[in-house]
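*Asks:* below are the sequence and a predicted model; questions follow.
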Amino acid sequence: MANRLVESRTTAVPYVDVHETHTGMVVLVGDRAFKAKKPVFTDFLDFRTLEQRERACFREVKLNSRLSPDSYFGVAHLSDPTGGPAEPIVVMRRYRDEDRLASIVTGDRSGQSAQRLLDRIAEVLADFHEQAERDPVISQQGTLSAIEQRWHENLTELNRHAAETISGVSSPSVSKIEHLVTEFISGRAALLSSRIEGGYIVDGHGDLLADDIFCVDGEPALLDCLEFDDELRYIDRVDDAAFLAMDVEFLGRKDLGEYFLEQYVAHSADTAPPSLRDFYIAYRAVVRAKVDCVRLSQGKTEAEADAAAHVDIALRHLESGAIRLALIGGNPGTGKSTLARALAEKVGAQVISTDDVRRELRESGAIDGDPGVMNSGLYTPDNVTAVYEVTLRRARALLGKGHSVILDATWRDPQMRAHAQCLATETHSVMVELMCVATIDTAAQRIRARRPGNSDVTPEIAVELATQSDRWDDAYRVDTSRGRDLSVLSAHSVWRRAV
């Protein structure tokens, strides 16, 4: 039997092998894996008594059988030859190292095999989350205060390690993470509440690592869920998926991490904004950085580079997911609407145009007047104020739900810009100010060439506005006469730096 098992493997794998951690031991024998708990007590678990270890074994089998019933055979008992009590052990299927997702991801240069597997994992995980348990106790872990507490605990620990002069885990980097996290959470109460109300907080897996997922005949086996702390397993389902996306990125395949998360969102029909995905990827990276620091303190020198890499991932995603409120302004015909739409497509932001709002308000009867005349008709001061108030009110709702917003308007009035700045401050959003510029002739020519739409501006109005003094010193000037691609490149550079 032993010879047949060894010969069936594609690599030389010992029939018997042993792996040990600080909390347990795994003995691999043939096609089985036997896991025993050590009688230890730590900050997060207590296995000191036989009864506690027995309960932990049964719980491990029960919880993991939700996702991988064919991988867990049950709990057996190892008899003591000296006559002592039998020790409980978890009996599992043994998998080959080359069938690990981590091996597949790092070994597949084209990414095609990994993509097929990740697509299937996304489907399995989405189905699991759809059926996962939900109740008020579970939902409580999705509240703003619970999420703040989790971040606080992990960052406090990471700060302690940063004081130990670990390369890549510095106090300034941890402080920056803290700032970005605080800004995101503080302005996103509406988003977090909507996740609870939508039933997105579930009893999940809680520890999705590429090393603990295997592929057999094209089907994934997702092992080793977090069983020692129920509250840490009660999470937003996007948080659950983000853990694996983060780990795949850590393995050097950011493209595959993004692919997996996109497939998960597609299979689950989840409406989470991209910023929330970035937020939870960063959270999982911080959790792993903390674990890396612990490993380093235990003498695992390779963990120092791992910690630095995880901190870097956290910072990148928090910066990418920071909520921004962008004002893209300028005189008519300077290309602000074109730039607003193009930048929004690149960064995943929502666009609100005052032209569109004005047309809606006119059609509803909220404002009236003839178009095409400066400071009268549709453009009286009262009508202009009404349009900007509605624009900012809609922006507030989107910012609170975790969407970055681009406001397409002239933004000539400093008072209106001040109102927008107040909105950014109140919603803990980063302000981005861009002013489009072009020659008077170019602007007039663009207006003449426009297709019919929501803008009522004439070339004459554009010329009149262009001759008026307009100081907007805080804005970055984008010369749109250079062409669309260069304009978007400049605007995107300003957007990315604004954190």
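*Replies:* Looks like it arrived, so ask away.

*Asks:* can we go C-alpha only for contacts and neighbour counts from here?
*Replies:* OK.

*Asks:* all helices for the stretch 301-450 of the chain, in order.
*Replies:* For the stretch 301-450 of the chain, applying DSSP state H, counting those that start in this stretch gives helices covering 303-321, 336-347, 354-364, 381-400, 414-426, 440-449.

*Asks:* to Ser493, which of these lies closest?
*Replies:* Among the helices of the stretch 301-450 of the chain, helix 336-347 comes nearest to Ser493, with 10.5 Å by Cα to Cα.

*Asks:* in the stretch 201-350 of the chain, which spans are strands?
*Replies:* 201-203, 213-216, 219-222, 234-236, 324-329, 350-353 (DSSP state E, counting those that start in this stretch).

*Asks:* do the same with the stretch 51-200 of the chain
*Replies:* Using DSSP E, counting those that start in this stretch, strands in the stretch 51-200 of the chain cover 72-78, 87-93.

*Asks:* now what about the last one, what contacts it?
*Replies:* Just to be clear, that refers to strand 87-93. Strand 87-93 is contacted by residues 31-37, 50, 53-54, 57-58, 60-61, 70-80 when judged by Cα atoms under 8 Å, 6 or more residues apart in numbering.

*Asks:* before we move on, the earlier item: quick one: which of the strands of the stretch 201-350 of the chain is nearest Arg295?
*Replies:* Counting by Cα to Cα, Arg295 lies closest to strand 213-216 out of the strands of the stretch 201-350 of the chain; the figure is 21.7 Å.

*Asks:* please compare the first structure with the one that follows:
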Amino acid sequence: MTNSEHSPVAHLICPEAYPHAVQQIHLRETHISWVFLTGEFVYKVKKPVDFGFVNFSTLDRRKHFCEEELRRNRILAGDLYLEVVPISRGPGGKLLVGSSLDIVDYAVKMHQFDEAELVSQMLTSGTLSQADVDELARKVAANHRGAERAIDNDWGTPELVRTPALDNIAVLRPLISSPERQTQLDQLEQWTLKRLDDFSSFFSQRKTKGFVRECHGDLHLGNIVRWRGRMIPFDCIEFNPGFYWIDVMNEVAFLVMDLDDHQRSDLG
């Protein structure tokens, strides 16, 4: 299935495509996936794209990364994630979720939750408590303690820490036309280079001591939900190991920065 030839959207917004009762379907779209909310369950379908840092261009790759998404998210999210299901072409060319007749794609199936229970929404509504944050901290810490360490690979070396930091600047440079902004970007680049040099030995020590581990990779407030009375991180990165084989301190800092950006550094 390709974007141009067989987009699944027209088929999967129809209740008849699903093996269970569906009253209404809502579609959410990102640059790499379609997400179908059916009321009781959510189905996440990967777009057949190749952006370099993520490659879902073939059916085999989409199946593999659906399986990786299920495996990795079950570490923290448990039974929020249910299974990988096939999507097949049935009579008349219609797509059917859960059928294995003529498989054209795959989806990750998970329970649908109340979006008001997203931590980002709870923070806005004032329903997020210190007890919630403490529970989340304990869960993340426990996961980090048990996570596999990057011992026999290069993840977390100074060179691999350096590359994405400088890549971010390279991506921004052609998008900026203002001389003032270009000067600011130059200053940021020089600051980044200096800090990378200053902390190079520290990065090496952190890796040697085993602090580079298989982490969530995208732990911000919009990827945490209070579900069935528990704080659940979900939607971790599955498509690029360089994004999730990181220092545990990196992961914690990402979440604390998000709290600070929402003017709630007191919860960090």
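*Replies:* Ah, there it is. Quick caveat: nothing in here was measured; it's all calculated off a predicted structure.

*Asks:* what's the TM-score here?
*Replies:* Overlay of the two chains. TM-score (TM-score structural alignment, normalised by the length of structure 2): 0.81; 237 aligned residues with a Cα RMSD of 2.1 Å.

*Asks:* so how do I select the buried members of the contacts of strand 87-93 of structure 1 in ChimeraX?
*Replies:* Only the buried entries of the contacts of strand 87-93 of structure 1 go into this ChimeraX selection, using 16 or more other Cα atoms under 10 Å:
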select :32,33,34,35,36,37,50,53,54,57,58,60,61,71,72,74,75,76
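
*Asks:* in helices, which of the contacts of strand 87-93 of structure 1 appear?
*Replies:* Under the assignment DSSP state H, the contacts of strand 87-93 of structure 1 contribute Leu50, Arg53, Glu54, Cys57, Phe58, Glu60, Val61 to helices.

*Asks:* Phe211 of structure 2 against Arg149, yeah?
*Replies:* Yes: the criterion here is Cα atoms under 8 Å, and Phe211 of structure 2 meets it with Arg149 at 7.0 Å.

*Asks:* among the strands of the stretch 201-350 of structure 1, which comes closest to His419 of structure 1?
*Replies:* Nearest of these (Cα to Cα): strand 324-329, 11.5 Å.

*Asks:* on contacts alone, who are the packing partners of the closest one?
*Replies:* With contacts taken as 3 or more Cα pairs under 8 Å, 6 or more residues apart in numbering; DSSP states H and E, strand 324-329 of structure 1 sits against helix 336-347, strand 405-408, strand 430-437.

*Asks:* in structure 2, what residues pair with it?
*Replies:* Using TM-score structural alignment, strand 324-329 of structure 1 lines up with nothing in structure 2.

*Asks:* quick one: distance of that strand to the chain centre.
*Replies:* 22 Å (Cα atoms, centre = their mean, to the nearest Å).

*Asks:* and the angle for it with helix 381-400?
*Replies:* 150 degrees (axes from the mean of the first three to the mean of the last three Cα atoms, to 10 degrees).

*Asks:* may I see the buried residues of strand 324-329 of structure 1?
*Replies:* Counting neighbours by 16+ other Cα under 10 Å, strand 324-329 of structure 1 gives Arg324, Leu325, Ala326, Leu327, Ile328, Gly329 as buried.

*Asks:* please apply the same query to stretch 261-268 of structure 2.
*Replies:* Gly268.

*Asks:* reformat the helices and strands packed on strand 324-329 of structure 1 as CSV; add mean neighbour count and distance to Phe214 of structure 1.
*Replies:* Converted to CSV, these look like this (neighbours: other Cα atoms under 10 Å; distance: least, Cα to Cα, whole Å):
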stretch, mean neighbour count, distance to Phe214 of structure 1
helix 336-347, 19, 34
strand 405-408, 24, 41
strand 430-437, 23, 42
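
*Asks:* now the ones you listed as JSON lines including distance to Glu249 of structure 1?
*Replies:* Shown next, in JSON lines, are these (distance: least, Cα to Cα, whole Å):
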{"stretch": "helix 336-347", "distance to Glu249 of structure 1": "20"}
{"stretch": "strand 405-408", "distance to Glu249 of structure 1": "27"}
{"stretch": "strand 430-437", "distance to Glu249 of structure 1": "26"}
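
*Asks:* of all the ones you listed, which lies closest to Ile177 of structure 1?
*Replies:* Here strand 430-437 is closest among those (Cα to Cα), at 15.2 Å.

*Asks:* packing partners for that closest one?
*Replies:* strand 324-329, helix 414-426, strand 476-479, helix 484-497.

*Asks:* in structure 2, what stretch matches the top helix by length along structure 1?
*Replies:* What stands out as the longest helix in structure 1, according to DSSP H, is helix 274-297. Using TM-score structural alignment, helix 274-297 of structure 1 corresponds to no residues of structure 2.
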